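> dropping the sequence and predicted coords here.
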Amino acid sequence: MKKTVVRITGFLLILLMVLAGINRVFKMKYGDGIYSLTKFYEQKKDSVDVLVLGSSHAFENINTGTLWDEYGMASYVLGGSRQPSWNTYYYLKEALKTQRPELIVLEGYMLLYDADYEESSRIIKNNFGLKWSKDKIESIKVSAPKSQWAEYFLEYTQYHTRYRELSREDFLKNQGYRYYDDWKGFGCNLDTIAEVGTDVKQVDEVSPLYGKTEEYYRKILDLAREENIPVLVTIAPYFLIDEKSEKMFNRVGEIAGEYGDLFLDGNKLVDEIGVDYQVDNADDVGHLNYLGNQKYTKYLGTYIKEHYTVSDRRADAAYESWQKNADYIREMIADQELKESGDMETISEKLQNPNYWVFISVDDSCNGEDQELQRFLGAAGLGDALQNGFSAGVWLTSQGKILNATGAGTAKIYIRKKPKEFCIQRMAGADGQMENQIICDRVSYRKVDSGVNVVVYDLMTEEIEDQFGIDVSDGCRIVR
């Protein structure tokens, strides 16, 4: 009998382990809701000083790296895509189980929401990341009609058929994305779409909020007051703002004032912040890009320092992950600036980044007559190699120093740098002419057939971040 019990217990334990492994692979890992909670649970107890709540207008506009670099703030953006105020309320309840922030920043874009329930995908994103508890149950119940509760309580029914969607990332730690190692919930939008905003500075009329939205907005402020944590309610500027919405935001500010909390409306401070939607807007729904979010976050951070007491943790070794997060965000921005560079002089400056491996292929068609090309190759570290006239080959350089090279003859060199494998080679083609190749994980990179090809690998992001050619047959034009 005892052996039977042991066997059954052992079987059940193994079954639970298998199911847990299957669940880890199959469960949804959206970065705009679920994964922000996954990584939040990994933060050390009472380490988050500035807790940022809200929708995508929070996690795409409030730059945790900038708050750290400029002010030493240990912030975390705990938000979800189109997150209604009731989900924000339960995110706050969940956060306060492990964290005691010095300040709560509530980005209030979704306080415009005027319905009782969001669509299914948003319900999933704003609930499935929560750990099972009474609060999660209540969050699901308030997020969906009673007739649909079972669909969200039995989460596995929502994603058990994902086997057709599974990718390599589902099996890897942090989805194989280096950024998630020290992630603090911020998603830096690197795109740019020029837009023109609406001036709402003179709008002072007030319109009411939707009943359920206001109810949970007040619950958020009530909970913060009970915990004796100040709240800064803010609206990140966005080009789609209109008078109707601004009147509702005026009501948001009034309610914050009732609780003794401050209100900062970015839509009325566009000039002071320095936002220009021609260069600072990321998309057609109004998120700020990497230029705009830095401007807004610097303004927000300065406002926080002037009105609240928030610790500067930059000298504290226990907050190393915030430094790493800030470093990674700056690297992402540096990579984007490189991609947007269109002349050899600017590109040469950007390529001095110490985190870059720069692979350079010089074809036989290059003769060194173009002075600008000579300066570019010299800055890349090939000056000595080419001092006696142009020589074809493939080089790996970093900060203007040669790390490896094929030479002008036939050669094939493998260079391994986890998780990537590179190969630089020079060999005779089918027509007998010598050909250069830069290969990464069996993919050959080449932009021009006549001239110089460049591939830039970032050691921090562990990704190829740029590739371009310099077409010597067309005036050394940059080709991306």
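Sure, I can see it. Numbers count the residues shown, from 1 in each chain.

> please count neighbours and contacts with C-alpha atoms only from this point.
Noted.

> residue contacts, the residue nearest the centre of the chain?
Nearest residue to the geometric centre of the chain (C-alpha atoms, centre = their mean): residue 187, 2.7 Å. Residues in contact with residue 187 (C-alpha atoms under 8 Å, 6 or more residues apart in numbering) are 59-60.

> name the helix or strand for it, please.
Of the helices and strands defined by DSSP states H and E, none includes residue 187.

> could you measure it against residue 227, distance?
29 Å (C-alpha to C-alpha, to the nearest Å).

> buried residues in stretch 252-272?
By neighbour count with 16 or more other C-alpha atoms under 10 Å, stretch 252-272 contains the buried residues 252-256, 261-270.

> before we move on, what SS does residue 286 have?
coil (DSSP: H, G, I helix; E, B strand; the rest coil).

> that one touches residue 238, doesn't it?
Yes - counting by C-alpha atoms under 8 Å, residue 286 does reach residue 238; the two are 4.9 Å apart.

> more neighbours, these two?
residue 238 (27 against 21; other C-alpha atoms under 10 Å).

> the more buried one and residue 194, how far apart?
As defined by C-alpha to C-alpha, residue 238 lies at a distance of 12 Å from residue 194.

> can you list residues touching both of those two?
Taking C-alpha under 8 Å, 6+ apart as the criterion, residue 238 and residue 194 both touch residue 281.

> list the residues that contact residue 301.
Neighbour list for residue 301: 67, 70-71 [criterion: C-alpha under 8 Å, 6+ apart].

> closest to residue 112 among these?
Proximity of the contacts of residue 301 to residue 112 (C-alpha to C-alpha) peaks at residue 67, which lies at 26.5 Å.

> where's residue 361, which helix or strand?
Using DSSP H and E, the element containing residue 361 is strand 356-362.

> I meant residue 421, not that one.
Secondary structure from DSSP H and E places residue 421 in strand 420-428.

> let's bring in a second model and compare:
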Amino acid sequence: MVKFVAFVLVTCLCVGMVNEWLKPKYYYNDVYPSTNTFQDFYRLEKNTVDVLFFGSSHAVCSLNPQVIYDTYGITSYNLGTEQQSLVVTYYWLREALKYQSPKAVVIDTYMLHKFSDNYVYNDMNCSEPAVRKAMDNMRLSPLKWEAAQTIARTDPTQSSLSYLLPNIRYHSRWTELGEDDFTQSSMVTHGALKGFTIMDGTDETLTYTPFRAEDAEAVEGDIKMEPSATYLRKTIDLCKEKGIQVILINIPCAESIQRYRSTRDFADECGVPFYDFNEASLYNAIGYNAAEDLLSHPNYHGAEKISLYLGNLLAEEYGIAPRQDPSYDVTRLVYQHELENLQLQNTLELEDYLAQLNRERYSIFLFAPTAFSACLDDDTMNALFALGFSTELRGVRDGTHYCAVRDSAGTTERLTEEDLQFTGSIRGGLTTYAFTVDTSQMTNKIYQLTVDGIACSNISTGLTIVVYDNEFKEIVDRVNFDTTTEDHTATHY
């Protein structure tokens, strides 16, 4: 009996470990870090979150708990995911209520209607990988089994058992396993942004004219998807049963007035408020500008506008009181880290760029394989010296090759007119790099820098800089400054 019990326990342990390894991971070095989102949620102190956000990637990119906390002191968490089916929203709300007692739940309604005309549809109204990103991270429980059965009934192409035993779905993934699959604890410990994802960029050509609410009276509402409507209603009923205030929203996303009418009527039927930022009065109230803030997936400036409006609404209209929570001190540092990386990616002045590199978390790669010294000046060289590079690059004749690396172990530099193959690693050997210069073939000369298997140099003239973030375990910027010209033209790529 002892041997039998021991065998069963060891087998269960091995199966559990294999399932955890095979399950895909999405951390803060991915666009949508859903693994961080849900695993960080489980690490929160119980009953410390007063507002929960749910919804699609629209919600993930728009609702920033850090901004809301820093401005209004309201504690919130964003449990949105890409293409989040409203079936998934319902079950994740039930899961969240095991650990938190929110006073309000805010739901992005984008998935209430058809996701896209170019989409192969099932009744989940989203892709199977989108369902997985949320449900694979839910803890094993009778609730997860209930959710898995509902998903399989709604989309018969899916297996309910595979949500309890992911190796059924991911059995062939063992050939793709990498470092992140075995370091979940440290990756989650680093922390994300309480479910929020930072987007950047602008589109000066983007124009958008929001519709007026009064014009909706003359249109017919768009068709709602099923079971999306059923499960949104179940979610609202659950919140009412628990005494939780429900707020439905839609962010600026060029949504049609027909969908606005449909959602507004649905909200009225359920007796809950609906705020659609595609409607002119709200769009203008937050000072939104599509050309500056983007549509559908707002950049972090647009997200701040939406979040500040909602924070004020939660405080003034719904009576959510401020409270102290030291976990926001941690996420504030992560948020600042992300913003510093974005600032780096948008810097065009060489000296300003080099000044921003003086952070311990960065490993820096320099590559100048042909011509680079013509317009190097004292300011540039002094900035390079300050970063720990010591080779004098002024006055070097064209055809000379320069490559250098600075990381926590020190600085390594090469300056030569001979072809070279220079390799090494950072992060204790976990990330490799290689510099290659091969001029032996007149018509096919090779000037290449590779970091972590990624080709990082496509310009041979001037100074190419590649920045690797050791905390995020990723390349955060690649830029070439043409130091053969006076203005040191910058090209981020």
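That came in fine, so what should we check first? All figures in this text were calculated on a predicted structure; none of them were measured in a lab.

> right, and the helix or strand after the strand holding residue 361 of structure 1?
Following strand 356-362 of structure 1 in sequence, per DSSP H and E, is helix 371-377.

> if we can go back for a sec, now the residue nearest to the centre of structure 1: how far from residue 235 of structure 1?
Taken as C-alpha to C-alpha, the span from residue 187 of structure 1 to residue 235 of structure 1 is 17 Å.

> where strands are concerned, which of the buried residues of stretch 252-272 of structure 1 count?
Those of the buried residues of stretch 252-272 of structure 1 mapping onto strands are 262-265, per DSSP state E.

> and the furthest pair within those?
Among these, the pair separated by the greatest distance (C-alpha to C-alpha) is 262 and 265, at 10.1 Å.

> what about residue 312 of structure 1, how many neighbours?
15.

> right, and it touches residue 72 too?
Yes - taking C-alpha under 8 Å as the definition, residue 312 of structure 1 is a contact partner of residue 72 at 4.3 Å.

> residue 361 of structure 1: which of the buried residues of stretch 252-272 of structure 1 is nearest?
For these, the nearest to residue 361 of structure 1 is residue 270 (45.8 Å; C-alpha to C-alpha).

> need the counterpart of the closest one in structure 2.
In structure 2, residue 270 of structure 1 lines up with residue 283, judged by TM-score structural alignment.

> the stretch 1-150 of structure 1: strands as residue ranges?
Assigned strands in the stretch 1-150 of structure 1, in chain order: 50-54, 75-79, 103-107 (criterion: DSSP state E, counting those that start in this stretch).

> just the helices in the stretch 51-200 of structure 1 please.
Per DSSP state H, counting those that start in this stretch, the stretch 51-200 of structure 1 carries helices over the ranges 56-59, 64-71, 85-95, 120-125, 134-143, 149-153, 156-159.

> counting by contacts, list what the last one packs against.
Right, helix 156-159 of structure 1. helix 149-153 (3 or more C-alpha pairs under 8 Å, 6 or more residues apart in numbering; DSSP states H and E).

> check the mean deviation of the helix it packs on from structure 2.
Aligned to structure 2 and superposed, helix 149-153 of structure 1 gives a mean residue distance of 4.7 Å (mean C-alpha distance after the TM-score superposition for structure 1).

> buried ones in that helix?
For helix 149-153 of structure 1, by 16+ other C-alpha under 10 Å, it's 152-153.

> what lies in contact with that helix?
Residues outside helix 149-153 of structure 1 that contact it (C-alpha under 8 Å, 6+ apart): 124, 137, 140-141, 157-158.

> buried subset of those as a ChimeraX selection?
Filtering these down to the buried ones (16+ other C-alpha under 10 Å) takes a single ChimeraX command:
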select :124,137,140,141
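
> what residues of stretch 396-412 of structure 1 count as buried?
Here stretch 396-412 of structure 1 shows 396-402, 405-406, 408 as buried, counting by 16+ other C-alpha under 10 Å.

> pull the residues that contact it.
The contact list for stretch 396-412 of structure 1 (C-alpha under 8 Å, 6+ apart) reads 351-354, 356-360, 378-382, 391-395, 413, 423-428.

> my read is that residue 455 of structure 1 contacts residue 358, right?
Yes - under the criterion of C-alpha under 8 Å, residue 455 of structure 1 makes contact with residue 358 at 5.9 Å.

> do you know how far residue 292 of structure 1 is from residue 14 of structure 1?
51 Å.

> looking at these two, which is more packed in?
Of the pair residue 292 of structure 1 and residue 14, residue 292 is the one with more neighbours under other C-alpha under 10 Å, namely 27 against 12.
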